[in-house]
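got a structure for you, letters missing:
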């Protein structure tokens, strides 16, 4: 049986979460917007409970949680939603990194086509951004700084706390794409200097199709976001559409369970990572990136192509050689390219990712298969 090791792409749903989702689909299936009967009231209670559970992950107020379909939509709202404010106040400069997810880079590119200026900060081969580069790029008209917390391809953890300190004296809005860290490595996300946090349910053992955007207030002032589409006025007018109560409740429960079990999950996953790093070293491979998450490793073995590796391993482990969201493009990874890796290193890179639900990894079988390629 093939062992699933592509958790950075998506994760299975926790059994407790699946049970709750099923119950809300077939028994308590009311619309949270229905005000005339108990089904609607029960649904609304489930949504508000989840709002609190999600807010607790980053020490936010539940009123600051906006439900979305996932981090991609959250990113779009955080970025495109600032357009009107930026134009009105003549603040049309954005700082981001060259290693962001396409769900951040493409909305920013859309604004660039409409007259915004964008500064892209590149990392070195460590995959970690130099915060001083952000400081040097800051301008009076900088409206937004957008930095991913944990990279989906390399697992490199960006110094969010240092970036928050850098921006204490600047009024630019700070957006963090936390799809890979929300509920897993959340401590730095609790900073009040982070204005927007994007999260996805399916990265945290909840169903696909639900996410959140945390929109922190500055004092008593709401962030000047505007909706990017319209129709219904749900979620304080920022994200219209009937709320998927069952998915939202599932996401909330997953967040609560992550809060309770985070330390144990990290310890288990760190043990798996140590074994992977030992195996990679014994095979003469090299790990890509530094300061990486305990849930992932990206590596290459000199002279071995990633496509050949995945074919060889397909009956042993399920892995990836890039982001699942862009895998159909067959383009070299923009993340690894921005890090300055060689063509051979990029062509050979493999991402393995796991979770606390990963019981056994067939390390001996992986080694046997890879040695056939060396």
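Structure's in. What do you need? Keep in mind it's a predicted model, so treat the numbers as computed, not measured.

CA atoms for contacts and neighbours, from now on please.
Fine.

Next up, the contacts around residue 187.
By CA atoms under 8 Å, 6 or more residues apart in numbering, the contact set of residue 187 is residue 58.

just residue 338 next, same as before
Residues in contact with residue 338 (CA under 8 Å, 6+ apart) are 98-99, 122-124.

take a look at this one as well, against the first:
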């Protein structure tokens, strides 16, 4: 195990699955769990009022990342719940307005594709836009699919397997004047790619705390108003008035504060973090160059801390075993890796089956240590025949 005393520490390069918690965030979460543990719904004493103040501050910190209003933030258990709320929550509106057409893409996370499958089973027309070999959609393909009965468009910002950024600014521009709501799954990009998510045409944004050095178990759905109108989402849960009734339940104040602080730090340290990630990217590419690797996805339009590569020598599983005491990487989404199936993302890009089987996702952060990539190369060589 990487954390047993006296054993070498394995370099953690799986930050797309989850990031380490920033020490400052962890300290704040612990303080609120042990010293200021009031319920934000208790208004009759200082413990409750202090907890409410903490939540209010975190709401503002999350909103500031995307230039939203604090009252447009709904805290959730993570981006998966936010995605479900954003999609399934529109079902009653679609039935009321007789607008049952939804546009999304073939490379979305399962937290989008599975709710969409449920809506399709309930009579909605789900239209998935394909991607090119670089892993990007064309905004014109979205525009051409818009219809009078289009209710919702949902496009991820950064793909969780390749790191490739989708042209959400172009999608937003293409939807100008159309009443359809635009949702962006920003689990991988929130706090990392700032300007694109500040476009006011993006109506809904899903956020995850544990992708930005915050705690697991907390996220948010950002739902911008159009004038005075909020997105017509129906809650999936009932039983309390918290979060304007949209997401009832006792607010996890320590986790919310952790998300808020992590969001604030992400903005304040954005430039230095990005610079360090780019430096590490050069190290990864230079270190693995002797293997003549194949990069999956357009590196010119990708997050600076993610690479999806197919290495010659062996299937991804064999490479991960060879590297298990050196560096921790993955072969795709952490949500589906327990029962591995060929990546639907890479398959949608038109990659050959053998290249998909050899694909690894390497993702790091500004906190990541250096890796002995020469040793990593040595461990891969000789495992199998190289990719042709």
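Structure received. Please read all numbers here as calculations on a predicted model, not as lab measurements.

In ChimeraX, how would I select the buried members of the contacts of residue 338 of the first structure?
Burial among the contacts of residue 338 of the first structure is assessed by 16 or more other CA atoms under 10 Å; the matching ChimeraX selection reads:
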select :98,99,122,123
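
need the strands for the stretch 201-350 of the first structure, in chain order.
Ranges of strands within the stretch 201-350 of the first structure are 211-215, 286-287, 296-300, 317-318, 350-353, based on DSSP state E, counting those that start in this stretch.

most tightly surrounded among the ones you listed?
Comparing these by mean neighbour count (mean count of other CA atoms under 10 Å), strand 211-215 ranks first with a mean of 28.

what's it aligned against in the second structure?
Aligned using TM-score structural alignment, strand 211-215 of the first structure spans residues 219-223 in the second structure.

Just the residues contacting that stretch, thanks.
The contact list for stretch 219-223 of the second structure, computed with CA under 8 Å, 6+ apart, reads 63, 68, 72-79, 82-83, 86, 203-209, 230-231, 256, 259.

and residue 116 of the first structure, what pairs with it in the second structure?
Per TM-score structural alignment, the equivalent position to residue 116 of the first structure in the second structure is residue 124.

An error on my part: the question was meant for residue 201 of the first structure.
So, by TM-score structural alignment, residue 201 of the first structure is matched to residue 209.

Tell me how far that match lies from residue 113 of the second structure.
According to CA to CA, to the nearest Å, residue 209 of the second structure and residue 113 of the second structure sit 21 Å apart.

Among the contacts of stretch 219-223 of the second structure, which lie within strands?
Using DSSP state E, 73-76, 204-208 are the members of these that sit in strands.

follow-up on the earlier one: ok now do the match of residue 201 of the first structure, which residues does it touch?
With contacts defined as CA under 8 Å, 6+ apart, residue 209 of the second structure is in contact with 78, 215-219, 258-259, 262.

quick check, residue 40 of the first structure in a helix?
Yes. Assessed by DSSP: H, G, I helix; E, B strand; the rest coil, residue 40 of the first structure belongs to a helix.

contacting residues around the counterpart of it in the second structure?
Under the alignment by TM-score structural alignment, residue 40 of the first structure pairs with residue 48 in the second structure. Counting by CA under 8 Å, 6+ apart, residue 48 of the second structure touches 38-42.

and if you look at residue 92 of the second structure?
By CA under 8 Å, 6+ apart, the contact list for residue 92 of the second structure reads residue 234.

Just give me the match in the first structure for it.
Counting by TM-score structural alignment, residue 92 of the second structure lines up with residue 84 in the first structure.

Quickly find the element holding its match.
helix 83-88 (DSSP states H and E).

mean per-residue distance, that helix to the second structure?
Superposed on the second structure, helix 83-88 of the first structure shows a mean distance of 0.8 Å to its aligned residues (mean CA distance after the TM-score superposition for the first structure).

on that earlier part again, so which of the contacts of residue 209 of the second structure wins on neighbours?
Using other CA atoms under 10 Å as the neighbour test, the contacts of residue 209 of the second structure are led by residue 259, with 33 neighbours.

ok, the aligned partner of that one in the first structure - contacts?
Residue correspondence to the first structure (TM-score structural alignment): residue 259 of the second structure is matched to residue 251. By CA under 8 Å, 6+ apart, residue 251 of the first structure lies in contact with 17, 50, 54, 201, 204-207, 210-211.

next one: the longest helix along the first structure to chain centre, how far?
Longest helix of the first structure, by residue count under DSSP state H: helix 245-282. Averaging C-alpha positions (CA atoms, centre = their mean, to the nearest Å) puts helix 245-282 of the first structure 14 Å from its chain's average.

by how many degrees do it and strand 196-200 diverge?
Helix 245-282 of the first structure and strand 196-200 are oriented at 90 degrees to each other (axes from the mean of the first three to the mean of the last three CA atoms, to 10 degrees).

how big is the offset of helix 245-282 of the first structure relative to the second structure?
Once fitted to the second structure, helix 245-282 of the first structure is off its aligned match by 1.0 Å on average (mean CA distance after the TM-score superposition for the first structure).

List the buried residues for that helix?
By neighbour count on 16+ other CA under 10 Å, the buried set for helix 245-282 of the first structure is 245-259, 262, 265-266, 268-270, 272-273, 276-277, 279-280.

same question, stretch 370-383 of the second structure
Buried residues in stretch 370-383 of the second structure, defined by neighbour count with 16+ other CA under 10 Å: 371, 373, 376-377, 379-381.

And the helices in the second structure?
All helices of the second structure, identified by DSSP H, fall at 23-34, 46-65, 79-88, 91-97, 110-121, 139-145, 168-174, 253-268, 270-288, 316-322, 344-348, 353-357, 373-380.

Okay, angle between the second one and helix 23-34 too, please.
Think helix 46-65 of the second structure. If you take the same axes, to 10 degrees, helix 46-65 of the second structure sits at 150 degrees to helix 23-34.
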